[in-house]
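Colleague: Only the shape, not the letters, is given here:
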């Protein structure tokens, strides 16, 4: 049986840049195929993160999709026209802290 998504190309907007993906791919798979290995940094150490577990258990692949924060890129199927933004935030400063 032929894969119904095999020939379907969709377009995503990732950090303001358009990328092509195959219908049925997850957001993470689309970004990896486009050459992006990381799309988030840790709040404390500013270390790059992308796909770690790939099954939705960890939180390393979080992105904002169409304005909705904290979406696991490894679990969300990409849809034509999706706008993907990276979540790159520092921890809030604590008054009197370092």
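Modeller: That came in fine, so what should we check first? As the structure is a prediction and not an experimental result, all values here were calculated from the model.
Colleague: hey, let's count contacts and neighbours off CA atoms from now on
Modeller: Noted.
Colleague: and the residue nearest to residue 7 when sequence neighbours are not counted, what does it touch?
Modeller: Ranked by Cα to Cα, 6 or more residues apart in numbering and with sequence neighbours excluded, the top spatial neighbour of residue 7 is residue 22, at 7.4 Å. Under the criterion of Cα atoms under 8 Å, 6 or more residues apart in numbering, the contact list for residue 22 reads 5, 6, 7, 8, 9, 10, 30.
Colleague: Report the separation between residue 22 and residue 30.
Modeller: From residue 22 across to residue 30, the span is 7 Å (Cα to Cα, to the nearest Å).
Colleague: try this one side by side with the last:
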């Protein structure tokens, strides 16, 4: 996992670990971080595929304005991954064509 665990100013950044599932694979996340941050820390860059051209989409603005990071969470479509906090045992799926990991 790619994370800063000891910040030079903030000190140790220890948080409770949670597990989410993305496209059928389990990944470790940290309590209260966004879905996008958890996936990014685990090397996941593509969150969905565009409707027309099926092009990969991921994190663009990171603040909820562009909607490029839409995913399905626990069956609810078009949830913005960049502003939605992870929860333990959350089921996240990409939208558009699914590519197996």
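Modeller: That came through fine. This is a predicted model, so every value here is computed, not measured.
Colleague: Drop the TM-score for these two in here.
Modeller: Once the chains are laid over each other, their TM-score by TM-score structural alignment, normalised by the length of structure 1 reads 0.83; 87 aligned residues with a Cα RMSD of 1.7 Å.
Colleague: coming back round to it: keep only the contacts of residue 22 of structure 1 that are still in contact in structure 2, please.
Modeller: Compared against structure 2 with both residues aligned by TM-score structural alignment, their matches' Cα atoms under 8 Å, the contacts of residue 22 of structure 1 retain 7, 8, 9, 10, 30.
Colleague: how far away is the third one from residue 45 of structure 1?
Modeller: When you say that, I think you mean residue 9 of structure 1. Counting by Cα to Cα, the separation of residue 9 of structure 1 from residue 45 of structure 1 is 37 Å.
Colleague: Show me what residue 65 of structure 2 lines up with in structure 1.
Modeller: Per TM-score structural alignment, the equivalent position to residue 65 of structure 2 in structure 1 is residue 57.
Colleague: follow-up on the earlier one: farthest-separated two in the contacts of residue 22 of structure 1?
Modeller: When Cα to Cα is used, the two most widely separated members of the contacts of residue 22 of structure 1 are 7 and 30, lying 14.7 Å apart.
Colleague: Which one's more surrounded, the two?
Modeller: Set side by side, residue 7 of structure 1 and residue 30 show more neighbours around residue 30, with 25 against 9, by other Cα atoms under 10 Å.
Colleague: what kind of secondary structure is that one in?
Modeller: What DSSP: H, G, I helix; E, B strand; the rest coil gives for residue 30 of structure 1 is helix.
Colleague: That one against residue 24, yeah?
Modeller: No: under the criterion of Cα atoms under 8 Å, residue 30 of structure 1 lies out of contact with residue 24, with a separation of 9.6 Å.
Colleague: how about the helices in structure 1?
Modeller: Counting by DSSP state H, residue ranges of the helices within structure 1 are 27-33.
Colleague: ok, which stretches of it are strands?
Modeller: In structure 1, the segments counted as strands under DSSP state E are 9-14, 17-22, 40-41, 48-49, 62-65, 68-72, 83-86.
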